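Peer 1: After the sequence you'll find the predicted model.
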Amino acid sequence: MYELTLVNGLILVGAGIAAGFINTIAGGGSMLTLPALMLMGMPADIANATNRVGVVMQSVAGLQGFHKHKRLDTSAMMAIVLPTLLGAAAGAILASWLPADILKPVLLGTMIVMALVMVIKPSALSPKEGTQSLSFSEKPSAWLGLFFAGAYGGFLQAGVGFMLLAAIAGGLRYDLVRANALKVFCTFAFSLVALGIFIYNDLVLWIPGLILALGSMIGARLSVNFTVKASMRTLEWILFAMIVLVCVAALFN
């Protein structure tokens, strides 16, 4: 059984702030929050479920921030989230059939490819600010890109934020700020569905989940304020650094 002490609570708030910042600007924040929850004595499945409380609330805070700064393309939200949710359902079904030992190579291979693209041809994943975004009618293949990003998320949650950025920025040519805003919306949709399932199965511990959510929301708002002011080059380097860190974590996990 988990133990909630003042020190553990402070660790959760700190991990939440860091994760909320990282997830909103790139991805990979659960590398911090899951160990923090498990450090309290939670089993992995309970920690995974409880972590979604923070992810949902940081997504809400991030969406509010991006909308306030007029960087959230509300007209594209539903069109973009539909293929990702359909893909997530397909990926979840696929994950139930395939052996668990292939998950790590999938994550590692995907992250390595993205890191190489960021080095060799960064414009493929990071259009310049002000680039005209495309609709699905202009680039139908982008629908498949989002479907496969969703399938990846349903199949393997870790690193899904990077896949969504690749599909939204690389496929539909949104710059990294606007792509991050739409990515946060997709993450919210994913996580809300997952959280509902975890609640139904009574896997969520609400007190540590809400403490984590407090820190995550603070981190998300700080991240939005940073993201809208940072240069595209800075955002590219942060994205690249987080991809490399996820690769390293996957290698040594």
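Peer 2: That came in fine, so what should we check first?

Peer 1: When you work out contacts or count neighbours from here on, use the C-alpha atoms and nothing else.
Peer 2: Will do.

Peer 1: Make sure residue 57 is actually in contact with residue 212.
Peer 2: No - assessed by C-alpha atoms under 8 Å, residue 57 is found out of contact with residue 212, at 9.4 Å.

Peer 1: Between these two, point out the one with more neighbours.
Peer 2: A count of neighbours by other C-alpha atoms under 10 Å puts residue 212 above the other of residue 57 and residue 212, at 33 against 24.

Peer 1: The more buried one and residue 47, how far apart?
Peer 2: For residue 212, the distance to residue 47 (C-alpha to C-alpha, to the nearest Å) stands at 11 Å.

Peer 1: cool, residue 208 as well?
Peer 2: Counting by C-alpha to C-alpha, the separation of residue 208 from residue 47 is 10 Å.

Peer 1: For the stretch 151-253 of the chain, which segments are assigned as strands?
Peer 2: Here the stretch 151-253 of the chain has no strands by DSSP state E, counting those that start in this stretch.

Peer 1: Spell out, range by range, the helices that occur in it.
Peer 2: With DSSP state H, counting those that start in this stretch as the definition, the stretch 151-253 of the chain shows helices at residue ranges 160-165, 172, 176-200, 206-227, 232-252.

Peer 1: burial measure for residue 119, as a count.
Peer 2: So residue 119, with other C-alpha under 10 Å, has 12 neighbours.

Peer 1: Where does it fall, secondary structure wise?
Peer 2: Element membership for residue 119 (DSSP states H and E) is helix 103-120.

Peer 1: and the spatially most central residue of the chain, what does it touch?
Peer 2: Of all residues in the chain, the one closest to the mean position by C-alpha atoms, centre = their mean is residue 161, 3.4 Å from it. Neighbour list for residue 161: 23, 26, 27, 28, 183, 187 [criterion: C-alpha atoms under 8 Å, 6 or more residues apart in numbering].

Peer 1: okay, now the one to match up with it:
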Amino acid sequence: MQLDPAYVVMLLVVGGIAGVVNTLAGGGSNLTLPALMVMGLPADIANATNRVAVLLQSIAGVRGFREHGRLPTTDLKAIVLLTLAGSLFGALLAVALPVSVLKPILLLAMLSMAAIILFFPAVVVPEPGTPVRRVADSWQSKGLLFAAGVYGGFVQAGVGFILIAALAGSLRYDLIRTNALKMLCTGFLTALALVVFVWQDLVAWGPGLVLGLGSVIGTRFGVSMAVKIDQKYLKWFLFIMTLVASAAAMFF
């Protein structure tokens, strides 16, 4: 499709904002999906095209966190394999089912997370020095990581919150390392889902790559913020973005 200069600017700006939001919390796709649909892309094409930007920002985010020494390497295989298994299942579902199927589930999950952050913050934001658990020792993390993969493969928007619940809530990583692992998991599950969408010829590459460029720029800036900001402020940013994403899921 032809890209109007105004749309190019819009995609770069929205992509940049989404890159920052997804790096520090989640829910950036609640900005990028409507932007793609404003251009006239059908919902299924927008959903698939958005994965191009998410994949690029995930690669940029993982690289940035690794450069700062904030990407944990222990237990990566178990974490990634569970999200990949869920992603393949979710992407196949996305070909056959409407996005609205999982919307109530995500909304309930995000509102629950917001309430936990507000009233029981230690559940999602571990105290400094809290021992990290392995996936093999936490049945909750197995279910949450697989569920995050299913949702991420299905629609993407909001998957970061489920990954945060698994990585910080059940495995007890601090928020900075949680965000690093979240980007890694998102990258893998998005790559797998993107293969399915390319196979189905659902990707509009022009808008996807422009959106991706903006997302990469925003992600690099977001990583710089994440490694410097105090976790108590990061916690409140996560809380605010959870509420914003919940509102977006409710009305759109």
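Peer 2: Yep, it's here. If you're wondering where the values come from, they're calculated on a predicted model, not measured in any experiment.

Peer 1: quick revisit: may I see the buried residues of the helix holding residue 119 of the first structure?
Peer 2: Buried residues in helix 103-120 of the first structure, counted by 16 or more other C-alpha atoms under 10 Å: 107, 108, 110, 111, 114, 115, 118.

Peer 1: Run through the residues that contact the first one.
Peer 2: Counting by C-alpha under 8 Å, 6+ apart, residue 107 of the first structure touches 156, 158, 159, 247, 250.

Peer 1: Among those, which one sits closest to residue 87 of the first structure?
Peer 2: Set against residue 87 of the first structure, the nearest of the contacts of residue 107 of the first structure by C-alpha to C-alpha is residue 156 (11.8 Å).

Peer 1: can I assume that closest one is in contact with residue 103?
Peer 2: Yes - if you go by C-alpha under 8 Å, residue 156 of the first structure and residue 103 touch, sitting 6.8 Å apart.

Peer 1: one step back: what residue of the second structure takes the place of the residue nearest to the centre of the first structure?
Peer 2: Using TM-score structural alignment, the partner of residue 161 of the first structure in the second structure is residue 160.

Peer 1: and residue 37 of the first structure, what is it in contact with?
Peer 2: Here residue 37 of the first structure is in contact with 12, 47, 51, 208 (C-alpha under 8 Å, 6+ apart).

Peer 1: Report the separation between it and residue 202 of the first structure.
Peer 2: For residue 37 of the first structure, the distance to residue 202 of the first structure equals 17 Å [C-alpha to C-alpha].

Peer 1: again with residue 56 of the first structure
Peer 2: Using C-alpha to C-alpha, we find residue 56 of the first structure at a distance of 17 Å from residue 202 of the first structure.

Peer 1: the more surrounded of the two?
Peer 2: residue 56 (25 against 11).

Peer 1: Look up how far residue 170 of the first structure lies from that one.
Peer 2: 25 Å.

Peer 1: what do you get for residue 74 of the first structure?
Peer 2: Counting by C-alpha to C-alpha, the separation of residue 74 of the first structure from residue 170 of the first structure is 19 Å.

Peer 1: Neighbour count: these two, which is higher?
Peer 2: The neighbour comparison of residue 74 of the first structure against residue 170 (other C-alpha under 10 Å) goes to residue 170, with 22 against 13.

Peer 1: Skipping adjacent residues, who's closest to the more buried one in space?
Peer 2: Nearest non-adjacent residue to residue 170 of the first structure, counting by C-alpha to C-alpha, 6 or more residues apart in numbering: residue 125, 4.3 Å away.

Peer 1: ok, now which ones touch residue 123 of the second structure?
Peer 2: Taking C-alpha under 8 Å, 6+ apart, we find residue 123 of the second structure in contact with 116, 117, 169.

Peer 1: Residue 176 of the second structure: which of the residues you listed is nearest?
Peer 2: Checking the contacts of residue 123 of the second structure against residue 176 of the second structure by C-alpha to C-alpha gives residue 169 as the nearest, at 13.2 Å.

Peer 1: Could you report the neighbour count for the closest residue to residue 114 of the second structure other than its chain neighbours?
Peer 2: In space, and not counting its chain neighbours, residue 114 of the second structure is closest to residue 239: 5.6 Å by C-alpha to C-alpha, 6+ apart. Per other C-alpha under 10 Å, the neighbour tally for residue 239 of the second structure reads 22.

Peer 1: what do you get for residue 208 of the second structure?
Peer 2: 23.

Peer 1: so it makes contact with residue 56?
Peer 2: No - using C-alpha under 8 Å, residue 208 of the second structure is not in contact with residue 56; the gap is 9.8 Å.

Peer 1: Can you get me a residue count around residue 172 of the second structure?
Peer 2: By the criterion of other C-alpha under 10 Å, residue 172 of the second structure has 25 neighbours.

Peer 1: so what's it closest to, chain neighbours aside?
Peer 2: Using C-alpha to C-alpha, 6+ apart and skipping the chain neighbours, the partner closest in space to residue 172 of the second structure is residue 132 (5.1 Å).

Peer 1: Just say helix, strand or coil for the one you found.
Peer 2: Per DSSP: H, G, I helix; E, B strand; the rest coil, the local secondary structure of residue 132 of the second structure is coil.
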